[in-house]
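>>> for reference, the sequence and a predicted model appear below.
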Amino acid sequence: MYFINYRSSLINSNLFINSIRRDRSILKTINGGVWDLPSPKNISYWWGFGSLLGLFLVIQILTGLFLAMHYVSDLNVAFQSVDSISREVEFGWLIRSAHANGASAFFLFLYLHIGRGIYYGSYLYSHTWNTGVVIYILSMAAAFLGYVLPWGQMSYWGATVITNFFSTVPYIGIDLVKWIWGGFAVGYPTLTRFFSLHYLLPFVIIAFILIHLVFLHDTGSNNPLGLNSSGDKVPFHPYFTIKDLFGYSIVLFLFFLTVIFIPDYFGDPENFIEANPLVTPIHIQPEWYFLPAYAILRAIPNKLGGVIALLMSILVLFLFPLISSSCNRGYFYSTLHQILFWFWVFDILVLLWIGARPVEEPYVTIGGISTVLYFSFFLLTPILGWVNNILNKNNING
């Protein structure tokens, strides 16, 4: 009798929760956008990188808020305040390591997320794709600003080199650099501004993520087959929440292994030396997730040309919805497109390696060739699309 009463009360409570979840306006919106969101039943773990990005964005914001409580954006004590966080604040070393390595994890999954979108043709949902590219650009800006804050040697000289590129802007370049610096060199105003913007940008990124999700829920998720799966969907919960939680457990386990046992593996040793404007490091390089773009920048001998190539290497992602000419969605069904895609991925890995090499031969030549191949991908994609359409038409007629 007790078991029957308990079971009936449990059923009634579940019905009550479900009625609230579906009837209240705000909860109904959240429920339709997350809990009961219709999702293609054949999407794989490659579709879990978006939720992993959300997880690491939360980690970055929470750890960043704790770090901001102890960080001092003063030119004279910024480096010491970061050192104090690691040595004197309780679990400060863990929070700082999680924040630094969280940026690496965020960009790793961001690149995998973009690569999956290209391979399976998610860029055909142009609004969703374009807002995602904007998020990528804002994330790069936030990461660069955050890299300057520890005020080590690589932070200072990285800020000096990168901000100097704005001097290539015709007519207003020099004044623009002085305005960014707040003076005639990277100094106290620069650090204060970078800290303020680095604190603000994650919340701007959240706003664009919400827009990104609105477009995603409006068009629906893509799937590996690239087919219209309107009649073959299941609720997001519990089918994909369980899958995401499984991915979270594996990724977080590996992440905290890195944070605890090799926290400085992805850092540059030069950045453990306080910034000194009178001593230039032998080799200035950014974090690993900027190295492909940095290699493209260095591949062009002309300063203005290098800046334009750097910007185009990122902005060219907006072209994917426009250059897609194949009758098939993405690169999954075309052998020619698959060969081109994986060759492009290999070329990006070469650029990543070149970005960490000194500016000397043969790295200069390899970097120049890899840059040409990087941009050739966007020229060959529509051509291969037309070839693929002709082959498919001939196969149908044959």
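Yes, it's here. Nothing here was measured: the structure is a model prediction, and the numbers come from that model. Residues are numbered from 1 along each chain as shown.
>>> from here on, just use CA atoms for contacts and neighbour counts.
Will do.
>>> for this structure, longest helix please?
Counting residues, the longest helix in the chain under DSSP state H turns out to be helix 363-397.
>>> buried set for that helix?
363-364, 367-368, 370-371, 373-374, 378, 381-382, 384-385, 388-389, 392 (16 or more other C-alpha atoms under 10 Å).
>>> cool, and stretch 147-162?
By neighbour count on 16+ other C-alpha under 10 Å, the buried set for stretch 147-162 is 147-160.
>>> equivalent analysis for stretch 231-247, please.
For stretch 231-247, burial by neighbour count (16+ other C-alpha under 10 Å) applies to Val234, Pro235, Phe236, His237, Phe240, Thr241, Asp244, Gly247.
>>> again with stretch 57-73
Within stretch 57-73, the residues scored as buried using 16+ other C-alpha under 10 Å are Leu57, Ile59, Gln60, Thr63, Gly64, Leu67, Tyr71, Val72, Ser73.
>>> could you pull up the contacting residues of the second one?
Ile59 sits next to Ala98, His99, Gly102 when contact means C-alpha atoms under 8 Å, 6 or more residues apart in numbering.
>>> and here is the other one:
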Amino acid sequence: MSFPWAEHYTPKHPFMRYMDEKLPLPRLVYNAVGAGYPVPRNLNYFWNFGVLAGAALAIQILTGIILAMHYAANGLVAFDSVEHIMRDVNQGWLLRYAHANGASMFFIVVYLHIFRGLYYGSYKAPREMVWLLGLVIFLLMMATAFMGYVLPWGQMSFWGAKVITGLFSAIPLVGTTIQEWLLGGFAPDNAALNRFFSLHYLLPFVIAAVIILHIWALHIPGSNNPTGVDVKGPQDTVPFHPYYTAKDGFGLGVFLLIFAILLFFAPNYLGHADNYIPANPLSTPAHIVPEWYFWPFYAILRAFTVDFILPAKLWGVLAMFAAILLLFFLPWLDRSPVRSGNYRPLFKKSFVVLVVDVLVLGYCGGAPAEEPYVMISQLAAAYYFAHFLIVLPIISKIEKPLPLPNSITEAVLKGKDGATLSTNAVAQPAE
């Protein structure tokens, strides 16, 4: 989508004109986050999470680079090098806690970002590529976080690596070979630690590159908005700067305040105590769990307990990966012409059920693998897949959406959700 009413960059200073001719970076920034990028005028604070995710990634990259200067990727000294960072490096404890808790903050804002996209239909045409690239970022985040969790080489790090890489052994014929290839041996050791450290250092920069593509793809159709109605003209938009830079600045301040509270008052709250015990291959922890942001998928993995045609372990692995891959097909599973959940009564109710279901999966994933948590995980996992494969397609066909506003401006002037508008309004197609 082009915005003919957008302001165009016209540098006044001779040096800036020279730069714009030789390397149009100022123009690129101006058109990406400045007055040259018109944005729907009705965006709420749920649209802050993209900027917050970028800020969280910047924190992770900055602290990670400094931590890498002091970390030793060797099974004999990895745990001690982390303790050296905590105790001997100037402000090392702050860097280590900021990096560990920054990962949690990163996942919090990304999960909120995903659920915002689910509710407001940001995965629908013409923004399918934006959604797909966002899921690629999510997968890269999960891989990066898993490998980073292994690096402290504590008990939970070691056994987490053993359990997660052991999942690949469930693949028939080639599973064991893949597991040994990932680990560089038969069990987590120096080879695995070196590989995980190298990839953990590299992948954040890959994430940053995909984020650039994600933003690029977003700027083609423009941002979605709470009504889901397409922009009709300049009256529906405002320049990104200063309106949304100020709004994002406020959101960033709240984010950093929460981050600071977690960092200085509860730095170990989201971690596991067993990871302060050096890795011991001869002592298995009583309860092996990954980091909290993997818990919903871990619950799906453990929900399969009976062999049926295939081994239960293989069913669990397939279901865990399918739970994420399913989201890639969402733009084609939800065929409703209306984007925003504000105008879809049945969808809104099913969305609330989905959120509760994911929270239940998360709770069960962090609980011991015993009853009643296993049975609850099975029911919650069944509904998770049913929501996307059965409930959502049926709702798309039978649901009668509420009347949409004729334009974003009309919705802003007459009501937050356009409910007071004329009933003659026609549902806005997603294409």
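Perfect, thanks for sending it. Please read these numbers as outputs of a predicted model, since none were measured by experiment.
>>> can you give me the TM-score here?
Remark: TM-score between the superposed chains equals 0.93 [TM-score structural alignment, normalised by the length of the first structure]; 382 aligned residues with a C-alpha RMSD of 1.9 Å.
>>> picking up where we left off before, adding distance to Phe16 of the first structure and secondary structure, write the buried residues of stretch 57-73 of the first structure out as TSV.
Output for those, formatted as TSV (distance: C-alpha to C-alpha, whole Å; DSSP: H, G, I helix; E, B strand; the rest coil):
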residue	distance to Phe16 of the first structure	secondary structure
Leu57	33	helix
Ile59	33	helix
Gln60	36	helix
Thr63	37	helix
Gly64	39	helix
Leu67	42	helix
Tyr71	47	coil
Val72	50	coil
Ser73	51	coil
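>>> so the residue nearest in space to the middle of the second structure versus Phe46 of the second structure, what's the distance?
For the second structure, the residue nearest the mean C-alpha position is Val110 (3.4 Å; C-alpha atoms, centre = their mean). Separation of Val110 of the second structure from Phe46 of the second structure (C-alpha to C-alpha, to the nearest Å): 11 Å.
>>> now the helices for the stretch 1-150 of the first structure?
In the stretch 1-150 of the first structure, the helices defined using DSSP state H, counting those that start in this stretch lie at 2-23, 25-30, 49-68, 78-87, 92-119, 126-148.
>>> redo the ones you listed as JSON lines? Include distance to Phe194 of the first structure.
Listed next are the helices of the stretch 1-150 of the first structure as JSON lines, based on distance: least, C-alpha to C-alpha, whole Å:
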{"stretch": "helix 2-23", "distance to Phe194 of the first structure": "42"}
{"stretch": "helix 25-30", "distance to Phe194 of the first structure": "35"}
{"stretch": "helix 49-68", "distance to Phe194 of the first structure": "13"}
{"stretch": "helix 78-87", "distance to Phe194 of the first structure": "12"}
{"stretch": "helix 92-119", "distance to Phe194 of the first structure": "17"}
{"stretch": "helix 126-148", "distance to Phe194 of the first structure": "5"}
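>>> out of those, nearest to Ile300 of the first structure?
Nearest to Ile300 of the first structure among those is helix 126-148 (21.2 Å), distances taken as C-alpha to C-alpha.
>>> so which bit of the second structure is the helix or strand following the closest one matched to?
As assigned by DSSP states H and E, the chain's next helix or strand after helix 126-148 of the first structure is helix 153-164. Aligned by TM-score structural alignment, helix 153-164 of the first structure corresponds to residues 155-166 of the second structure.
>>> corresponding residue for Ile277 of the second structure in the first structure?
Counting by TM-score structural alignment, Ile277 of the second structure lines up with Ile273 in the first structure.
>>> its match: what's it in contact with?
By C-alpha under 8 Å, 6+ apart, the contact set of Ile273 of the first structure is Gly152, Gln153.
>>> and it, how close does it get to Thr160 of the first structure?
For Ile273 of the first structure, the distance to Thr160 of the first structure - C-alpha to C-alpha - is 16 Å.
>>> same question for Ile260 of the first structure.
Between Ile260 of the first structure and Thr160 of the first structure the distance is 32 Å, computed by C-alpha to C-alpha.
>>> what does stretch 341-353 of the first structure contact?
With contact meaning C-alpha under 8 Å, 6+ apart, stretch 341-353 of the first structure is reached by 119, 288-293, 295-296, 331, 367, 370-371, 373-374, 377.
>>> let's see it at 7 Å
Stretch 341-353 of the first structure has contacts (C-alpha atoms under 7 Å, 6 or more residues apart in numbering) with Leu291, Pro292, Ala295, Gly367, Ser370, Tyr374, Phe377.
>>> stretch 347-354 of the first structure vs the second structure, mean deviation?
Here the mean offset of stretch 347-354 of the first structure against the second structure after fitting is 0.5 Å, by mean C-alpha distance after the TM-score superposition for the first structure.
>>> what range in the second structure does that stretch sit on?
Counterpart in the second structure of stretch 347-354 of the first structure, with TM-score structural alignment as the criterion, is residues 357-364.
>>> which ones are touching Pro285 of the second structure?
Counting by C-alpha under 7 Å, 6+ apart, Pro285 of the second structure makes contact with nothing.
>>> at 10 Å instead, please
Pro285 of the second structure sits next to Gln155, Met156, Trp159, Asp274 when contact means C-alpha atoms under 10 Å, 6 or more residues apart in numbering.
>>> out of those, the closest to Val29 of the second structure would be?
The closest of the contacts of Pro285 of the second structure to Val29 of the second structure turns out to be Met156 (C-alpha to C-alpha; 43.2 Å).
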